[in-house]
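Asker: Quick one: sequence and predicted model below, then my questions.
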Amino acid sequence: MLYGENVEIVARRRDRDEYLFKYVEGEKYAQVHLTWRGSVEPDPFWPVTTVYDSFEQWKNEIMIPNNLRYGLEAE
């Protein structure tokens, strides 16, 4: 989904092999859950890519809910 797109990495979640990319042109962001197969992934489900129209959308749909969920688990 990002092949050939001009993007830059803006965040990484190491415990889940996820990256947040920003499209250089525009306000879109893409969250990608990578695999470390080392070759072409035979399962078309991977890697999982979700595109968001803005940082605000990603923050509200992913970052805040994850912080609330994992924050409650830590208590």
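Answerer: Yep, it's here. Just so we're clear, the structure is a prediction, and the values are computed from it rather than from any experiment.
Asker: Going by C-alpha atoms from here, please, whenever you check contacts or count neighbours.
Answerer: OK.
Asker: Would you mind listing the residues in contact with the residue nearest the centre of the chain?
Answerer: By C-alpha atoms, centre = their mean, the mean C-alpha position of the chain lies nearest to Gln31, the distance being 1.7 Å. Going by C-alpha atoms under 8 Å, 6 or more residues apart in numbering, Gln31 touches Glu18, Tyr19, Leu20, Phe21, Thr49, Thr50, Val51.
Asker: and here's the other structure:
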Amino acid sequence: MNSERHTENEQAWVTAQQSDLSDIGFEQVTPDRNAGLLKQLEHELSPGHPIYGISANVLGAFSGTDDILLKLDTEVEGARYALVHLTWGGTQTPPWPSTQLISDLDEWLESVMPSPEQMAEINKFNEARRRREQRRQQLSQLGFYLFMVLVIVTLFLAFMTQVKPEWFGL
């Protein structure tokens, strides 16, 4: 099977798993970002690293981390995929950048997906964070309105101290 066919298979898998992948922060990458990530990977790898010198294609990246999911053009220790944590530093000494070799994408996805109990905790945490952010925004707006009232009262009092009784015919 040629590399182009493999890439089509992986893209179909990514599309089919998009919901679960997005739950764990996976994002597909543009061709420009793909090229940039591969350049950074090449910059970080050095002889002795398991995937040094192997051509690859980025299937996606994970938001909030520096992890990228790679489709390897050559099998390494029975794996055709790798999850690499980029350091964004210079050339690294093996075993860095840390790399997890993956032989089966479905098994890997199942292993990283949170259990229903963990997902409930994650949702609870995210809901609490959303409520805190909403309260923070409301307090910020309230602070702005109070500041504006203070400015208006200050200007009014400053004006009133300058008022002369004769202006009103007194």
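Answerer: Alright, I've got the coordinates. Keep in mind it's a predicted model, so treat the numbers as computed, not measured.
Asker: What's the TM-score once they're superposed?
Answerer: The TM-score (TM-score structural alignment, normalised by the length of the first structure) is 0.71; 72 aligned residues with a C-alpha RMSD of 2.8 Å.
Asker: now the contacts of Gln31 of the first structure: which count as buried?
Answerer: Glu18, Tyr19, Leu20, Phe21, Thr49, Val51 (16 or more other C-alpha atoms under 10 Å).
Asker: what's the closest of those residues to Glu73 of the first structure?
Answerer: When these are compared for distance to Glu73 of the first structure (C-alpha to C-alpha), Glu18 wins out at 20.3 Å.
Asker: And the closest one, what's its match in the second structure?
Answerer: Under the alignment (TM-score structural alignment), Glu18 of the first structure pairs with Asp67 of the second structure.
Asker: how much space between that match and Trp96 of the second structure?
Answerer: 13 Å (C-alpha to C-alpha, to the nearest Å).
Asker: dump the residue contacts of the counterpart of Ala30 of the first structure in the second structure.
Answerer: Counting by TM-score structural alignment, Ala30 of the first structure lines up with Ala82 in the second structure. By C-alpha under 8 Å, 6+ apart, Ala82 of the second structure lies in contact with Leu69, Leu70, Lys71, Leu72, Thr99, Gln100, Leu101, Ile102.
Asker: Including distance to Pro50 of the second structure and secondary structure, could those residues go into a markdown table?
Answerer: Output for the contacts of Ala82 of the second structure, formatted as a markdown table (distance: C-alpha to C-alpha, whole Å; DSSP: H, G, I helix; E, B strand; the rest coil):
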| residue | distance to Pro50 of the second structure | secondary structure |
| --- | --- | --- |
| Leu69 | 15 | strand |
| Leu70 | 13 | strand |
| Lys71 | 14 | strand |
| Leu72 | 11 | strand |
| Thr99 | 8 | strand |
| Gln100 | 10 | strand |
| Leu101 | 9 | strand |
| Ile102 | 12 | strand |
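Asker: Can you give the distance of the lengthiest helix in the second structure from its chain's centre?
Answerer: Scanning the second structure for the longest helix, with DSSP state H as the assignment, gives helix 116-162. In terms of C-alpha atoms, centre = their mean, to the nearest Å, the centre of helix 116-162 of the second structure is set 27 Å apart from its chain centre.
Asker: Stretch 114-128 of the second structure now?
Answerer: 18 Å.
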